[in-house]
Each structure stands twice: as structure tokens, then as C-alpha cells.
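Enquirer: Can you look at this prediction? I've put the sequence above it.
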Amino acid sequence: MNQTTVSAPPLAAGPSRARGKWRRYFWGYAFVLPSVAIFLLFLWMPIVKGIVYSFYHVDFVKGNSYVGLDNYKYVFKDPDVWTAIKNTLYYVGLCIVIGFWVPIVFAIAISELKRFQGFARVAAYLPYVVPVVVLYGLWRWLYDPVGPFNATLSWLGITPINFMTDTRWSMISIVIMETWQQFGSALLIYLAAIMSIPRDWYEAAEIDGAGVWSRIWHIALPSIRNQIALLFMLQLIGTSQGFQSQFAMLDGGPNNTTLTYALYIVRNAFNNFNYGVASALGVLMFLVLGILALIQHRISNRGGNAA
């Protein structure tokens, strides 16, 4: 009776295979390693140190002292924190009500143009490339008590508005400025989604007697719903970190009406030198934005699967 003998594989096959794979990908890892090191050094290390500092009274001269949860207790008792939260929520709400629908409306309008569509795209995107220094100077002049806006209101017989000093108008003025500057980038995303809609759908709708509004409501808007949901979450995340315009235009004034949460963090850190409290504020913001980022990630995945 013949027996077949099966020889065992060499013991060195596994390690040699691993060494061969390592040699194959060595240069890829070598090129990626600097980027990973920079990412960890300049992004994640500050995040970790911020979490650690939130439990300390930070003093770069006498040294840090552990205070436990005192910084967080101070944050929840500080009335200015709640003012900043209220202003931030108001700012986010204004950006959604005033600015969120502007790129959608312009994208649909441009997609319906029969002529000069390329010119309209460029004209809508141009404000986005304006440097912020020029932007703030331009809008300070437009909002000036004797500037073009108030001159136009006076010509129409309307009482001029103190856009920068009136507490009712200060935040609205910032949102209008940011909407004018930033809607162009979102417009291109919406326009690309609309232009990818098969033209057969529009032709079939026209044959059935559908007008412009019917095509927009039943074809264009449902087709870009994933982009709308995604950019809505991105706008929530972006506007909840509002800082630059409020700081550059009004520095949180007048009367703290434009004092946002991110601006209050900067004030605690670099005006009051209270780095522990600023770190605690940053950690709380990090947690909230982390939750929003997870929601945005799920929406993005859902949109990709739907596509």
C-alpha cells in the first residue's frame, strides 16, 4: 500500500515572505512617514496637550499646577461663556437662514441659463478668491455711516443703519458679508451635481408639460439632496467655529453681541492668559464638533452608497 508523503513548508517561508513584502513597500512607507510625523506633531499633539492642560492651571513661569475639574466648573459658571454660546447659535442660525440657500438658488438659476453660463460661474466664484484683508476693508467701507449702503438708503428715503455699531445689525452684517464671499465654493458643488442630471429627465418633463418650477422641484432638488445634506452638516461645523470675521471686523463688539465661542477661547488664552480655561473650552468644543463630524461622515457614506 503506497503512502503519499506531504512535506511541510520550509519554516523560513513565512518570515521571508514578510521580509519581501516589507522590501516591496519600504519606499512607500518612507515617503509617507514624514507626512504622518508632521500630522501627529502639529495636529494630534496639540489636541492631546490641550486635553491635558484643561486639568491644570497653566503658568509658564512658575510651572503648571493640577486643578482637576476646576477649569470645567469655572466654564459652566462663567456668564460670558453662555453669552458666547448664545451668540454662536444665533450666528449659525443666521448663516443657515440667510446664506445656506443662496448657492442652491444661484446654482439652479445658472443651470437654467441658455447663454453666458460660463461667465455666470466665474462671476459667482470670484468673491471667494478675494483676500480677507481686502474683503474686510471693502465691507467696512460699504457699511460706513456715509458709505454706499447708507447713501442708497438715504436716497430711497430710508433711515440709515449703523451696521457696525447697532447691536441688532452687527451679526447680520457679518453674515451678509460672509455669504457674499463664500457662497461661490458651495455653488460649484451644487452646479456640478445639477449638471450631472441626465438631460433626458428634463426633456421628458418638458414633453409632459412641466414648467421651470416643476423641473426644479421634482427633478433638480431631489437629485442634489445628498449634496444639500452634506454641505448643511459642513456649514454647521464651519460656522460653529466662527471667529475670524467677528475678531477682525468688531472684536466681539458692540457689547459682546458678536462674541462667539471660538473668539472667547482666544480671549481667555491670549488676552487673559488663562490657558487652562481656554483648553477646557476647546475640549468641550472638540467633543461637540466631533459628534457633528461623525454625523457628517455617516451622511457622506450614505450619499456615496446611494450614488
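Expert: That came through, no problem.
Enquirer: From here on, just use CA atoms for contacts and neighbour counts.
Expert: Fine.
Enquirer: Please name the residues that touch the spatially most central residue of the chain.
Expert: Nearest to the mean C-alpha position of the chain, by C-alpha atoms, centre = their mean, lies residue 238 at 2.5 Å. Contact analysis of residue 238 by C-alpha atoms under 8 Å, 6 or more residues apart in numbering lists nothing.
Enquirer: can you check residue 46 too?
Expert: For residue 46, the contact set (C-alpha under 8 Å, 6+ apart) is empty.
Enquirer: in the host helix or strand of it, what's buried?
Expert: Assessed by DSSP states H and E, residue 46 sits inside helix 45-53. Residues of helix 45-53 classed as buried by neighbour count (16 or more other C-alpha atoms under 10 Å): 47, 50-51, 53.
Enquirer: Just give me how far that helix sits from the chain centre.
Expert: Averaging C-alpha positions (C-alpha atoms, centre = their mean, to the nearest Å) puts helix 45-53 22 Å from its chain's average.
Enquirer: Alongside the first one, take a look at this:
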Amino acid sequence: MKQSKIAPYLFLLPGCLVLGLIIFYPLVQAVWLSFTDYNIIQDPNFVGMENYQTMIESDLFWKALGQTFLYLIVVVPALVILPIFLAILVNQKVKGIGFFRSAYFVPVVTSMVVVGITWKWVYAEQGVLNYILDLMGLSSVNWLTSTSTAIFAVMAVTIWKGLGYYMLIYLAGLQSIPSDLYEAAEIDGASKFKQIIHVTIPLLAPSILIVSIMSSISAMKVFEEIYVMTGGGPLNSSKTIVFLIYEQAFSRLNMGYASAIGVVLFGITLIISIINLKVMSKKEKVA
């Protein structure tokens, strides 16, 4: 009897050990380092709340935080809504649909470095996008070298790369919806658009919850595309929190301050995830 009670915990033990080593231990270590002055060369020196005070007084921190929230506000709705219609499109039973599903997923499996370099060429002053604008009789735009457009140009790449991934999550949800519901809605005279609003989207609520949480976390920790495409510039206009952490930790070797920013980022991400869970659970109860 005792063995049967212990057995489930024994099965959970390996996973808990892995999580402890790669997630919880580094998290505790980061919290400790956030209260120290540490630059790798010397041993950590406890300084209390000094790093957090420096962070609060830093204009660059607040600018990076604001741009991270801007990223969140623009990218997350796009990655929650657009893949739904893309999933509906590739859920049709037509010849060769497997090719289109694979084609839409190609950006997901492509290296971010390759994607970033390719889009830098597209956004270049003499690049493809400005060439198209020139053919249309419009003036060219400094997509990555202007403070007003740089971060939005990078956002477009994040959305483009993530569409296929979230499309697959929605596609799995769509294929679990009984076809009888659509037939009943069609008999009642509902148009295709009304079927999407009143049948598809409500039944995709669990998938929407997953996508909203995953895309929120991804938007909060965006780094690779900014590093490759803009380097946080021009004039820090595309610098986000994670890029600031990287810069402080590996360019300036200010590990204590970087850890403090990381702890704040963890707290914000946790709060956003909890809010997403509560909002979506309430919607499910209402439905």
C-alpha cells in the first residue's frame, strides 16, 4: 500500500530534479546576485537594494521597459488573432493543402540569425521594400535606421516568424471541433463569418489561452531579432528589457545589475501570465 502511494512521486522525481537544476536553481541564484555587486572577475559583494535603486533611477531602464510593453501590445494581439484565420485557411480539404501547411511553417524552423539577415536586406535603403515603394511612386523609408520605425520593423519580423507556429496550435484545436456544429449553424442560416465568430472562436478558447500566454512570454523576452537587425539602435529606440540585460551582463560585466533587471522581468512576465489565465478562465465559465 505504501509503495503504491510513493510510486507517483518517484515518477515525478526525475522531472522535478531537471526543473530544479535548469530553472529553480538559476532563478534563486539570480535573485541572490541582484543584491550584489558582481562582475565575474571579483567575488559577489552584497550591496542590498542598490541595484534596484539604480534601476529605478535609470532613464534607459524605463525606456527599455516601455518599448518592451509596446512590443507586447502590438505583437501579441497580432499573434493571437492572425493565426486563427491562417489555421482556418489551411484546414480546408483541398488538394495539396499539406504543401501550404509546410510552407507557412518554414519561417518557424528557420534560424533567427538567417531570418534577421534576410530581413535586413529587405529593409535596406536599396532593399526590396524600398524598391517596391519606388515603383509605386512613394519615397523610400529608413526602416532600421530611423528611431520612429526601427522597432516596428522588427515587430513585423517577429509576427511573420511566429505565425506558422501558432497556426499549428489553432489547427489542432480546429480539427477537434465536431463538423456537426458547423452543419447545424449552416442549417440555421449562419454565414461562414458568423460560424467563425459563434462556433470556431468560442471552441478555440483553450488554444487561444495557450497562444496568448506563449506569445506574451515570447514578446517579453524578445532578443535575437533585435540583436541581429538593429543592435538596440538607433539611439536605443529598439532596445528592450532582455537586450538591456544582455548589454549589462556581457558587454559591461555588470552581473548584479543585470540580475536585478532579470528579476523584475520575471515578476512582470509572471503577473501577465496570471492575468491571462484568470481572464480566459472567466470567459470559459461565461461561455
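Expert: In hand now; what should we look at? For clarity, every value in this text was computed on a predicted model and none was experimentally measured.
Enquirer: any idea what the residue nearest to the centre of structure 1 aligns with in structure 2?
Expert: By TM-score structural alignment, residue 238 of structure 1 lines up with residue 218 in structure 2.
Enquirer: so which strand or helix has that match?
Expert: Assigned by DSSP H and E, residue 218 of structure 2 falls in helix 205-220.
Enquirer: Just the buried residues of that helix, please?
Expert: Residues 205-220 are the ones in helix 205-220 of structure 2 that count as buried (16+ other C-alpha under 10 Å).
Enquirer: hmm, back to that, pick the one among the buried residues of helix 45-53 of structure 1 closest to residue 41 of structure 1.
Expert: Proximity of the buried residues of helix 45-53 of structure 1 to residue 41 of structure 1 (C-alpha to C-alpha) peaks at residue 47, which lies at 9.9 Å.
Enquirer: Over in structure 2, tell me which residue corresponds to the closest one.
Expert: Under TM-score structural alignment, residue 47 of structure 1 pairs with residue 27 in structure 2.
Enquirer: for residue 220 of structure 1, same thing?
Expert: Checking TM-score structural alignment: residue 220 of structure 1 goes with residue 200.
Enquirer: I'd like the distance between its match and residue 93 of structure 2.
Expert: Distance from residue 200 of structure 2 to residue 93 of structure 2, counting by C-alpha to C-alpha, to the nearest Å: 17 Å.
Enquirer: Show me what residue 237 of structure 2 aligns to in structure 1.
Expert: In structure 1, residue 237 of structure 2 lands on residue 257 (TM-score structural alignment).
Enquirer: Which parts of the stretch 51-200 of structure 2 are strands?
Expert: Assigned by DSSP state E, counting those that start in this stretch, the stretch 51-200 of structure 2 shows no strands.
Enquirer: State the distance from the aligned residue in structure 1 for residue 130 of structure 2 to residue 173 of structure 1.
Expert: Applying TM-score structural alignment, one finds that residue 130 of structure 2 aligns to residue 150 in structure 1. Taking C-alpha to C-alpha as the measure, residue 150 of structure 1 falls 13 Å from residue 173 of structure 1.
Enquirer: same thing with residue 119 of structure 1?
Expert: Per C-alpha to C-alpha, residue 119 of structure 1 is found 28 Å from residue 173 of structure 1.
Enquirer: which of those two has more neighbours?
Expert: Neighbour count, other C-alpha atoms under 10 Å: between residue 119 of structure 1 and residue 173, residue 173 has more, with 16 against 10.
Enquirer: hang on, isn't the more buried one packed against residue 164?
Expert: Yes. Shown here, residue 173 of structure 1 and residue 164 form a contact pair, counting by C-alpha atoms under 8 Å, at 7.4 Å.
Enquirer: Could you give me the buried positions within stretch 272-281 of structure 1?
Expert: Buried residues in stretch 272-281 of structure 1, counted by 16+ other C-alpha under 10 Å: 274-281.
Enquirer: Likewise for stretch 157-172 of structure 2?
Expert: In stretch 157-172 of structure 2, counting by 16+ other C-alpha under 10 Å, buried: 157-171.
Enquirer: cool, stretch 137-147 of structure 1 as well?
Expert: So, applying 16+ other C-alpha under 10 Å, buried residues of stretch 137-147 of structure 1: 139-140, 142-145.
Enquirer: and it, how far from the chain's centre?
Expert: The chain centre lies 27 Å from the centre of stretch 137-147 of structure 1; the measure is C-alpha atoms, centre = their mean.
Enquirer: got a list of contacts for it?
Expert: Against stretch 137-147 of structure 1 from outside (C-alpha under 8 Å, 6+ apart): 148-150, 160-164, 177, 249.
Enquirer: can you tell me which two in those residues are farthest apart?
Expert: Maximum distance among the contacts of stretch 137-147 of structure 1 (C-alpha to C-alpha): 19.5 Å, for 160 and 249.
Enquirer: So the residue nearest to the match of residue 237 of structure 2 when sequence neighbours are not counted versus residue 152 of structure 1, what's the distance?
Expert: Nearest residue to residue 257 of structure 1, sequence neighbours excluded (C-alpha to C-alpha, 6 or more residues apart in numbering): residue 167, at 6.2 Å. With distances taken as C-alpha to C-alpha, residue 167 of structure 1 is found 21 Å from residue 152 of structure 1.
Enquirer: Which of those two has more residues huddled nearby?
Expert: When neighbours are counted by other C-alpha under 10 Å, residue 167 of structure 1 and residue 152 differ, and residue 167 comes out ahead with 16 against 13.
Enquirer: need the contact list for that one.
Expert: The neighbours of residue 167 of structure 1, taking C-alpha under 8 Å, 6+ apart as the test, are 254-255, 257.
Enquirer: what's the closest of those residues to residue 265 of structure 1?
Expert: Closest to residue 265 of structure 1, out of all of those and judged by C-alpha to C-alpha, is residue 257, at 15.6 Å.
Enquirer: on that earlier part again, mean offset of the helix holding residue 46 of structure 1 relative to structure 2 (after superposition)
Expert: Its matched residues in structure 2 lie on average 1.2 Å from helix 45-53 of structure 1 after superposition (mean C-alpha distance after the TM-score superposition for structure 1).
Enquirer: Return the mean post-superposition distance for the following helix or strand past that helix against structure 2.
Expert: Sequence-wise, the next helix or strand downstream of helix 45-53 of structure 1 (DSSP H and E) is strand 56-57. Its aligned residues in structure 2 lie a mean 1.2 Å from strand 56-57 of structure 1 after superposition (mean C-alpha distance after the TM-score superposition for structure 1).
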